[in-house]
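Visitor: below is the structure, and that's it, no one-letter string:
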């Protein structure tokens, strides 16, 4: 299994939910936005610090 270095988990950050490395943005938030039909450019406008 490949180690994902851009996703981290820390019990003291966002209740231990998987987050984008070094940020308080959960993976679930990004996946939820994508599932709702938001485009990559929409998401990057809302979270400009993401790659």
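Guide: Everything's here; your move. Note that this is a predicted model, so its numbers are computed, not measured.
Visitor: CA only for contacts and neighbour counts going forward, please
Guide: Noted.
Visitor: quick one: the helices in this structure?
Guide: For the chain, applying DSSP state H gives helices covering 27-35, 40-46.
Visitor: report the buried residues of the first one.
Guide: Neighbour counts using 16 or more other C-alpha atoms under 10 Å place 27, 30 of helix 27-35 among the buried residues.
Visitor: one more structure, for comparison:
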């Protein structure tokens, strides 16, 4: 996966949730809007400070995160 440059983490912004370019727009919000059948055009119209690439990078980040697996550590 290529490095994601638009997804930021800052404990001072939205409690450290993954956000778009240090704005108060979380990846979860973008994914939720898409899941509710809003188009990228709808989202860009509602949030004019976002860019189309922000939306696609948020989706790429979310897809990457759901593919993670947890590997249990051996107990001591």
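Guide: Nice, thanks for sending it over. All values reported here derive from a predicted model rather than from experimental measurement.
Visitor: TM-score them against each other, please.
Guide: TM-score of the superposed chains, computed with TM-score structural alignment, normalised by the length of the first structure, equals 0.89; 51 aligned residues with a C-alpha RMSD of 1.0 Å.
Visitor: in TSV, list the helices of the first structure along with distance to residue 2 of the first structure.
Guide: What follows is these, written out as TSV (distance: least, C-alpha to C-alpha, whole Å):
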stretch	distance to residue 2 of the first structure
helix 27-35	17
helix 40-46	24
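Visitor: separation between the residue nearest to the spatial centre of the first structure and residue 42 of the first structure?
Guide: The first structure has residue 27 as the residue nearest its centroid, 3.4 Å off, counting by C-alpha atoms, centre = their mean. Shown here: residue 27 of the first structure relative to residue 42 of the first structure, a distance of 16 Å by C-alpha to C-alpha, to the nearest Å.
Visitor: still on that earlier bit, contact partners for the residue nearest to the centre of the first structure?
Guide: The contact partners of residue 27 of the first structure, by C-alpha atoms under 8 Å, 6 or more residues apart in numbering, come to 7, 17-20.
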